[in-house]
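*Asks:* Requesting a structural model of the entry that follows:
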Amino acid sequence: MTFHPACDADRRESVRTVADLWTSGDAFLPLQTSGSTGWPKSLMVPRWAVQQSIEDSAQAFQLAPGQRTALSMDVAGTGGRMMLWRALALEMSLQVLPVSRQVDWEGDLDFLALIPQQALAFSSGQWTRVRTVLLGGAPLQVHEEQALAKAPTTLYHGFGMTETLTHFALRRVGEDPVYRCLPGVTVESVDGALVIHAPSRGVEALQSTDAVTVHDAHSFTWLGRLDGAILSGGKKIFPEEIDRTIAAAFPGHPPGFAGGLADAQWGEALVWYSEPLSDIQRARLITAFEALPSWKRPKHILEGELPLTPSGKWKRKLGS
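*Replies:* Have a look, this model is predicted:
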């Protein structure tokens, strides 16, 4: 393990501390959930379950001792922590980088795990210096998927959570919306929610807050978060699904997204937030709405500055 010269003292100390957790040989390891199955909380997870997740990743991405990788994420989170432990357990050659949206490393890499915002900031030359990239930590918005699909490397989006010890299913970015489970993992849908079975990782009937279409026990398509659904006229609408349909019907549409607005008639009205449109763009957008069932069509187009959360994500629900 080597540190990039730009890593400050806090970064070096935090990485060494988390590395020591692995090398200590302790039977249980600490992780912090993000809230995918409820309120965020701290967990002590069995070492053998973490080891199984690492072995599953090694098989999926053909990882081996001596291969080159880098750590670009904060080790306070599960993604960064698991990447560090993965590299240590597999005896990979690891570069520790500063936590930054702009990721830079030395030489070529066999494997790199990133959040979408880091991948979107890549230069064209960086893509040719890494064999396989795994994205995680957040869903890909439609425009992000379209941009990343052009990357000249093998690019996966992982599906997982702390309780499943990170990714348990993968899909190729830009090719397929269907996630396929890693060996030993099966899924089902209960009342529209994803339920995960991964006994080799100690996971039994774990119910998430993700809405999915399950194709079989080993594959599914993500629709959105159940806790992010818009309840309009007594029906649940998943805004991410609306985004995907509009992107297909109106490729390259001006930046915008589906969201909900408190409404006396509907409870929540499905609306489309958009940057300012020309008359032609507005007409094309309205035509694109016709690709949706009538009850899933946005009731209004709200033009202007897109509403964002403090962290820069789309703010899909607004009050009246």
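
*Asks:* CA only for contacts and neighbour counts going forward, please
*Replies:* OK.

*Asks:* What is the host helix or strand of Asp243 packed up against?
*Replies:* Using DSSP states H and E, Asp243 sits in helix 239-249. Applying 3 or more CA pairs under 8 Å, 6 or more residues apart in numbering; DSSP states H and E, one finds that helix 239-249 contacts helix 142-148, strand 219-225, strand 256-263, helix 279-289.

*Asks:* Just the residues contacting it, thanks.
*Replies:* The contact list for helix 239-249 (CA atoms under 8 Å, 6 or more residues apart in numbering) reads 141-142, 223-224, 229-230, 253, 257-259, 285, 288-289, 291-292, 296, 316.

*Asks:* Which residue ranges of the stretch 1-150 of the chain form helices?
*Replies:* Using DSSP state H, counting those that start in this stretch, the helices of the stretch 1-150 of the chain run over 9-23, 47-61, 78-89, 116-120, 124-127, 142-148.

*Asks:* Please provide the structure for the following sequence as well, for comparison with the first:
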Amino acid sequence: MAWIKIEGQRIDFHDLQDFHPSSPNSENIVEFANSWLSGHHSFEFQTSGSTGKPKKITISRTQMECSANMTMKALSLTSSDTALLCMNPTFIGGKMMIVRSLINQMNLVVIEPSSNPLKELDEPVDFAALVPLQLINAINNSDSFKKLKSISNIIVGGGQVSESVRQEVKSLDNHIYSTYGMTETVSHIALQLLSKHSDGNHFTALDGVEIGTDERECLAIKAEVTNNSLIVTNDRVEIIDSNKFRWLGRIDNVINSGGIKIQIEQVENTISEIFNSFGLVNRFILKGFKDDFLGEKVILIIEGKIDGKSLESLSQYLPTKLHKYEKPKEIHFVDKLIETPTSKIVRNTDYKIVSSIVI
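*Replies:* I've put the predicted structure just below:
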């Protein structure tokens, strides 16, 4: 039987029933693993709102087994591999790392979720799941970066991967994937290779996943993980072929400025490239603010500070790369962008502005 390393102790999974965790994170992992091993047939999860308002849903054991098998096949994972769990185990992404380990009899190393869990990693692992912030911080720490490069397969979920990060990992020899998925699809149903040999910015659906669009051009998904029911998302996509699609952004992340509909994520991608060219690593978001003339005006909200010279260059360069309606009318600075428990940036909130400029 495979083992789990939790709170520094290496324990056979079946012996977890006698383990007494000392942290809420460990308690969640132990409770779920014991429930799975005792044969529970269904589990309750909170959705993030990808297909509508957040709600609680029940996912069957069969669906989770199917999802795990699809991932293991896509990444060629074997029972000789060791997995790393350093995400919040309350949500589907963390739970599925446990399920994959149990089904495939992989060893599992548990590290408490943090902004850079690889700093605490003290033994080799072959497979890991990270959120974008964890990937960024691993890249920016020399010791963590060495560990990152040694992990054969890494899946990154819970948010967009910035252009600067893509540039950092595109030459790496290991396999780093951006994932597309949600609670309703029992974790990811498509992968996009970010590291060496990447063949573009599209996602490739896993075997057995059918994709299409509705009248809004939003992605629709049907697979065993959805109980062969059609799941219609709020994600606008461009279908390339029967198993490939390009993600354009959330249909509810549109700013209507002067009658022009602006897809936030597409503009953010361009701004990310500009940030990368200036060596800026600050996180940022675009928001629409009410405007008497335009209806909504585009505002760029940047986390932290940037020096005066970079700010001046940024202000001058943005209008050359963006349409006049896409160009931010103001830049606001905040101390910290708010995150959800799954490390997604919260857009729909009133941020406390530290300073701002009009451009």
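
*Asks:* what about the helix holding Asp243 of the first structure, how far off from the second structure?
*Replies:* Taken over the aligned residues, the distance from helix 239-249 of the first structure to the second structure averages 2.5 Å (mean CA distance after the TM-score superposition for the first structure).

*Asks:* With distance to Ala248 of the first structure and mean neighbour count added, can I get the helices of the stretch 1-150 of the first structure in a markdown table?
*Replies:* Output for those, formatted as a markdown table (distance: least, CA to CA, whole Å; neighbours: other CA atoms under 10 Å):
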| stretch | distance to Ala248 of the first structure | mean neighbour count |
| --- | --- | --- |
| helix 9-23 | 42 | 14 |
| helix 47-61 | 30 | 17 |
| helix 78-89 | 31 | 22 |
| helix 116-120 | 21 | 19 |
| helix 124-127 | 25 | 14 |
| helix 142-148 | 9 | 16 |
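
*Asks:* Indicate which one of those helices is closest to Gly184 of the first structure.
*Replies:* Smallest distance to Gly184 of the first structure across those (CA to CA): 9.0 Å, for helix 47-61.

*Asks:* That closest one to helix 78-89, inter-axis angle?
*Replies:* 80 degrees (axes from the mean of the first three to the mean of the last three CA atoms, to 10 degrees).

*Asks:* in the second structure, what residues pair with helix 47-61 of the first structure?
*Replies:* Alignment of helix 47-61 of the first structure against the second structure: residues 61-75, by TM-score structural alignment.

*Asks:* average gap between the matching stretch and the first structure?
*Replies:* Stretch 61-75 of the second structure sits 0.9 Å off on average (mean CA distance after the TM-score superposition for the first structure).

*Asks:* Would you mind finding the match for Val298 of the second structure in the first structure?
*Replies:* By TM-score structural alignment, Val298 of the second structure lines up with Leu270 in the first structure.

*Asks:* That match and Glu290 of the first structure: what is the separation?
*Replies:* 14 Å (CA to CA, to the nearest Å).

*Asks:* Looking at those two, which has the bigger crowd around it?
*Replies:* Neighbour count, other CA atoms under 10 Å: between Leu270 of the first structure and Glu290, Leu270 has more, with 30 against 14.

*Asks:* Now do the same contact list for the more buried one.
*Replies:* Contacts of Leu270 of the first structure by CA under 8 Å, 6+ apart are Ile230, Ser232, Ala258, Gly259, Gly260, Leu261, Lys296, Arg297, Pro298, Lys299, His300.
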